[in-house]
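J.: the following comprises the amino acid sequence and a computationally predicted model.
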Amino acid sequence: MAFGMCATLSTYTSQNQAGYYATVAPAWELSFMTAIYLAGGISGGHLNPAVTLTMSFWRGFPTRKCATYILAQVIGGITARGIAYAIYHDSIVQSAVLNNVSQAKSPARQAMITAPKVFVHPVLAFFTGFLGTAILMGVIMALRDDTNAPPGARMQAFVIGILITVLILALAYTRGGCFNPARDFGGCLVAVMAS
């Protein structure tokens, strides 16, 4: 998450000089793909509370482990955002100064907090997030279904990474590309602590 967050902050604090919207999506793809490859053998690659709860309801993941996994995911989200904020602190401050606003109102806010654009109705923002998460979970469930011709254990993270890119490019403009509650909560908490 820290890599994806840093790529997003790089884009927003540089005012698109060090990246743009379409470069943020593959950065998140590669970040999540790498994390799934790193944690897949230990935890099954659970980086998202939606994954943990879905696997508990439909794939036999032990319910007693859900709270521990979700707590670890939230701590990971907070830590990743904190690291990204620390690395980009000077850029965030500079962006606020150049725009003559506080840090909380600088362009970096869009990178730290997933929120709908001002013109987007809250119901539409909720539906967009729900749809993106549902698609993500449907594909993950299909990848884990042996009767569905899965691509193989070594390719699942790659397919999920590609899907994350597509979801961000297709659905993130109006409400941000957060289909992971742990990532979203972590960003909000770090932004509140930093302001």
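T.: Cool, got the structure. Numbers count the residues shown, from 1 in each chain.

J.: from here on, just use CA atoms for contacts and neighbour counts.
T.: Noted.

J.: how about the nearest residue to residue 10, chain neighbours excluded?
T.: Excluding its sequence neighbours, the residue lying closest to residue 10 (C-alpha to C-alpha, 6 or more residues apart in numbering) is residue 18, at 6.0 Å.

J.: can you show me the helices along the chain?
T.: For the chain, the helices defined by DSSP state H occupy 2-13, 21-43, 49-58, 66-87, 89-98, 108-112, 122-143, 156-175, 181-194.

J.: and the third one, which residues are buried?
T.: Yep, that's helix 49-58 we're talking about. By neighbour count with 16 or more other C-alpha atoms under 10 Å, helix 49-58 contains the buried residues 49, 50, 51, 52, 53, 54, 55, 56.

J.: count of residues packed around the residue nearest to residue 10?
T.: 14 (other C-alpha atoms under 10 Å).

J.: where's it relative to residue 49, distance?
T.: From residue 18 over to residue 49 the distance is 31 Å, taken as C-alpha to C-alpha, to the nearest Å.

J.: also residue 151?
T.: Going from residue 151 to residue 49 by C-alpha to C-alpha gives 24 Å.

J.: now swap in residue 164 and tell me
T.: For residue 164, the distance to residue 49 equals 16 Å [C-alpha to C-alpha].

J.: do residue 117 as well
T.: Distance from residue 117 to residue 49, counting by C-alpha to C-alpha: 25 Å.

J.: what's near enough to touch residue 14?
T.: Neighbour list for residue 14: 91, 95 [criterion: C-alpha atoms under 8 Å, 6 or more residues apart in numbering].

J.: could you list every residue that touches residue 77?
T.: With contact taken as C-alpha under 8 Å, 6+ apart, residue 77 is in contact with 1, 182, 183, 184, 185, 186, 187.

J.: and the gap between it and residue 11?
T.: 20 Å.

J.: how many neighbours does the residue lying closest to residue 4 once chain neighbours are set aside have?
T.: Using C-alpha to C-alpha, 6+ apart and skipping residues adjacent in sequence, the residue nearest residue 4 is residue 28, 4.5 Å away. Residue 28 is flanked by 25 other residues according to other C-alpha under 10 Å.

J.: and residue 28, how far from residue 8?
T.: Residue 28 is 9 Å from residue 8, where distance means C-alpha to C-alpha.

J.: put this next to the previous one:
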Amino acid sequence: MSPILGEIVGTMILIIFGGGVVANVSLKKSKAEGGGWIVVALGWGLAVAMGVYAVGSVSGAHLNPAVTLGMAAIGEFSWSQVPGYILAQMLGGFLGGVIVYFQFLPHWEKTEDKAVKLGVFSTDPAIPHTLSNLLSEFIGTAVLLVGLLAIGANKFTEGLNPLIVGFLIVAIGLSLGGTTGYAINPARDLGPRLAHFFLPISGKGGSNWKYAWIPVVGPILGGVFGALLYEVLFEGKVTAFFWSWTVLSAVVLAAAHFAGKRGTHSLRHGERIKN
């Protein structure tokens, strides 16, 4: 198996188990309906662990463009391989979403809530707020990269590393995930969101493209920042890239803040005109 195929298969496994647990606890008539947030967080942690176990020896099991870019940013991965890995991850996410759709085929019609159906495939904010939502994804992914690099710096009993990575995902979900659903992975959100858009899901509604940029941009900014921050904190390496990326992240967050304020103002102005 080639590394590219490994990333496709690993990300597909990630979404089969991760999207699957969301479908299991949220779609009507599922025996696991109402399982709750702890079940979802545990399911996603195991999803990541299983994906890493499956293809870790083949591709390194990035399964996440933010991880790929973060590793490249600190010289742990070749920039020439980045485009292929990211495309493979997106394809794997899409295929995983398609498989989840077929697994729960009769349950889509039984579920009336369009947002619940979309939630099986992609994330959305508990409170829509552009800056806060982007910042949540930034922080969650930065924590992910710092955690992954810290785990990699430790020696565990052979074969336990993927399970420890799974625990890290569970910790992020339980502690930080309630704000946006913790995409912390552009392929985890955009790939399945595309599947939602193309699949003939009964009564599915829109794919919420207005929000879709946040779980892509936030994890990319946060992932690279987290990897660079790890170098600063644990290795004492302060590079020009770190400062440049910090400034870039601050500019994007500031732009998101002002864009969100303009959107809120426009909405309120429209409501006043309507009334």
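T.: That came in fine, so what should we check first? Just so it is clear, the structure is predicted and the values come from calculations on it, not from any experiment.

J.: that older thread, residue in the second structure paired with the residue nearest to residue 4 of the first structure?
T.: Counting by TM-score structural alignment, residue 28 of the first structure corresponds to residue 44 in the second structure.

J.: I'd like the buried residues of helix 49-58 of the first structure written out as JSON lines, with distance to residue 42 of the first structure added.
T.: Shown next, in JSON lines, are the buried residues of helix 49-58 of the first structure (distance: C-alpha to C-alpha, whole Å):
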{"residue": "49", "distance to residue 42 of the first structure": "16"}
{"residue": "50", "distance to residue 42 of the first structure": "18"}
{"residue": "51", "distance to residue 42 of the first structure": "15"}
{"residue": "52", "distance to residue 42 of the first structure": "14"}
{"residue": "53", "distance to residue 42 of the first structure": "17"}
{"residue": "54", "distance to residue 42 of the first structure": "18"}
{"residue": "55", "distance to residue 42 of the first structure": "15"}
{"residue": "56", "distance to residue 42 of the first structure": "17"}
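
J.: which one of these sits closest to residue 144 of the first structure?
T.: Taking C-alpha to C-alpha as the measure, residue 144 of the first structure lies nearest residue 55 of the buried residues of helix 49-58 of the first structure, at 10.0 Å.

J.: alignment lookup: residue 188 of the first structure to the second structure.
T.: Per TM-score structural alignment, residue 188 of the first structure is aligned with residue 193.

J.: and that match, how far is that from residue 96 of the second structure?
T.: From residue 193 of the second structure to residue 96 of the second structure the distance is 11 Å (C-alpha to C-alpha).

J.: of these two, which one has the most company?
T.: For residue 193 of the second structure versus residue 96, neighbours defined as other C-alpha under 10 Å are more numerous around residue 96 (29 against 25).

J.: what sits against whatever residue of the first structure lines up with the more buried one?
T.: Counting by TM-score structural alignment, residue 96 of the second structure lines up with residue 80 in the first structure. Residue 80 of the first structure sits next to 1, 2, 5, 186 when contact means C-alpha under 8 Å, 6+ apart.

J.: can you redo these as a markdown table with distance to residue 64 of the first structure and neighbour count?
T.: Shown next, in a markdown table, are the contacts of residue 80 of the first structure (distance: C-alpha to C-alpha, whole Å; neighbours: other C-alpha atoms under 10 Å):
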| residue | distance to residue 64 of the first structure | neighbour count |
| --- | --- | --- |
| 1 | 25 | 23 |
| 2 | 28 | 22 |
| 5 | 31 | 25 |
| 186 | 23 | 23 |
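
J.: out of the residues you listed, who's nearest residue 142 of the first structure?
T.: Among the contacts of residue 80 of the first structure, residue 1 lies closest to residue 142 of the first structure (C-alpha to C-alpha), at 23.9 Å.

J.: what sits against that closest one?
T.: Listed by C-alpha under 8 Å, 6+ apart, the contact set of residue 1 of the first structure reads 28, 31, 32, 77, 80, 81, 183.

J.: any idea how far it is from residue 117 of the first structure?
T.: In this structure, residue 1 of the first structure and residue 117 of the first structure are 22 Å apart, going by C-alpha to C-alpha.

J.: same question, residue 96 of the first structure
T.: With C-alpha to C-alpha as the criterion, residue 96 of the first structure and residue 117 of the first structure are 19 Å apart.

J.: aligned partner of residue 165 of the first structure in the second structure?
T.: Checking with TM-score structural alignment, residue 165 of the first structure has residue 170 as its match.

J.: isn't its match right up against residue 42?
T.: Yes. Residue 170 of the second structure is within contact range of residue 42, at 5.5 Å (criterion: C-alpha atoms under 8 Å).

J.: between the two, point out the one with more neighbours.
T.: Per other C-alpha under 10 Å, whichever of residue 170 of the second structure and residue 42 has more neighbours is residue 170, with 23 against 19.

J.: contacting residues for the more buried one?
T.: Contact partners of residue 170 of the second structure, counting by C-alpha under 8 Å, 6+ apart, are 41, 42, 44, 45.

J.: tabulate those in CSV, adding columns for distance to residue 265 of the second structure.
T.: Formatted as CSV, the contacts of residue 170 of the second structure follow (distance: C-alpha to C-alpha, whole Å):
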residue, distance to residue 265 of the second structure
41, 36
42, 39
44, 37
45, 39
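
J.: list just the nearest of these to residue 163 of the second structure.
T.: Checking the contacts of residue 170 of the second structure one by one against residue 163 of the second structure (C-alpha to C-alpha), the nearest turns out to be residue 45, at 8.4 Å.

J.: ok, residue 71 of the first structure to residue 119 of the first structure distance?
T.: Counting by C-alpha to C-alpha, the gap from residue 71 of the first structure to residue 119 of the first structure is 34 Å.
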